[in-house]
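Colleague: Have a look; sequence and predicted model below, questions after that.
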Amino acid sequence: MPTAGRLAGAVIFGLFGWYLAGLSIPLFPESNSPDFWLPVVSGISLVIGWRVCGSRAGHGYNPAIGIGLTCGAAIAFCAVFAISFNQMIINALANRYNGGTMEAVIDVFNQMIDFAIMFADIPLIATLLIGGVVCAWITEYFGQRFP
């Protein structure tokens, strides 16, 4: 059911995801990110803001800290999974997997490790965690103010 907390969470986290995606572009090789990177990360963040943070808005600012950290971790995991899955599809279309489907599925997780190491940047991680908490607090404010 739509509430002000869910709407605020979706909007705030969607904008935050757009900012994070833009912040992570220089970390790609030759600063060349895929064309879908900005909209996909902001879409993932929008959904996480609606489903995770917005649904829990209105319970207080202390629980919002944990919710913000959870949302930040979920955004990071889903974004790394999306880029890894895309890379697996590119490799599969180039016939790089001789072992079949299982080799491709396992390679998604190997790609996730590679991309996670590539994105292991202190300012990006700090922005992800602190920004997640701030976005959760803003969502909490709207969840309490407009129930």
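Modeller: On my side now, so go ahead. Quantities reported herein were computed from a predicted structural model and do not represent experimental measurements. Residues are numbered from 1 along each chain as shown.
Colleague: Every contact and neighbour count from this point should use C-alpha atoms.
Modeller: OK.
Colleague: which element is Leu6 on?
Modeller: Residue 6: Arg, not Leu. Arg6 is part of helix 4-24 when elements are defined by DSSP states H and E.
Colleague: Does that helix pack against any helices or strands, and if so which?
Modeller: If contacts are counted by 3 or more CA pairs under 8 Å, 6 or more residues apart in numbering; DSSP states H and E, helix 4-24 sits against helix 37-48, helix 122-145.
Colleague: Against that first model, consider the following:
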Amino acid sequence: MPTAAKTIAALCMAALAFLASELVKTLMPDIQNFGNFSIFNAVVGIVVGWFVVGHRAGRGTKDAIGNGLTGVAALIFWTLFMQAGYRMVQQSLKHRYDGPVEAFAAIFEIGIEYGSLLMNPMMIAVFLFGALITGYLSEYAARHWR
């Protein structure tokens, strides 16, 4: 059921995912063609915001911070998993893996490689600030717009 809290959470997470994706592009100078990288991550942000953050909104201000942090953790997990899976498929089409088990294991190796880029003070600050804003705004929407 659509609510204001779910809508606000989805929009905030999409904006955070888009902003973080644009910042990650500056950390990866060896890749020139990103395609729809930021837009794809923003769509993942919409889904995570709607189902994770928006669903839990309305439990109080104290829980709003935890709700935002949970949403950001879910956003990071799912975007890393989806991007790593996409890269694995690209590499498997070039016959880089000997079998399906090796290709499946490569998803996690690639995910760790991408995740190491996020261990940057700028990225951590963006995610923490985005978590606080998302949690607070979704809580505000849950309380004021029923």
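Modeller: Happy to help now that I have it. Since we're looking at a predicted model, the values are computed, not measured.
Colleague: The helix holding Arg6 of the first structure: which residues count as buried?
Modeller: The neighbour-count check on helix 4-24 of the first structure (16 or more other CA atoms under 10 Å) flags 4-21, 24 as buried.
Colleague: repeat for stretch 93-108 of the second structure
Modeller: 103, 106-108.
Colleague: and whichever residue in the second structure pairs up with Asp114 of the first structure, how many neighbours?
Modeller: In the second structure, Asp114 of the first structure lines up with Glu113, judged by TM-score structural alignment. By the measure other CA atoms under 10 Å, the count of residues near Glu113 of the second structure is 13.
Colleague: What separation do you get for Glu113 of the second structure and Leu132 of the second structure?
Modeller: 27 Å (CA to CA, to the nearest Å).
Colleague: So for Tyr61 of the first structure, which of the helices and strands packed on helix 4-24 of the first structure sits nearest?
Modeller: When these are ranked by proximity to Tyr61 of the first structure, the top entry is helix 122-145, at 6.2 Å, counting by CA to CA.
Colleague: Work out the gap between stretch 5-25 of the second structure and the centre of the chain.
Modeller: 8 Å (CA atoms, centre = their mean, to the nearest Å).
Colleague: what about that stretch, how far off from the first structure?
Modeller: Here the mean offset of stretch 5-25 of the second structure against the first structure after fitting is 1.3 Å, by mean CA distance after the TM-score superposition for the first structure.
Colleague: same thing with stretch 105-112 of the second structure?
Modeller: Mean for stretch 105-112 of the second structure is 0.7 Å (mean CA distance after the TM-score superposition for the first structure).
Colleague: Please apply the same query to stretch 64-81 of the second structure.
Modeller: Counting by mean CA distance after the TM-score superposition for the first structure, stretch 64-81 of the second structure comes out at 0.9 Å.
Colleague: That'll do, ta.
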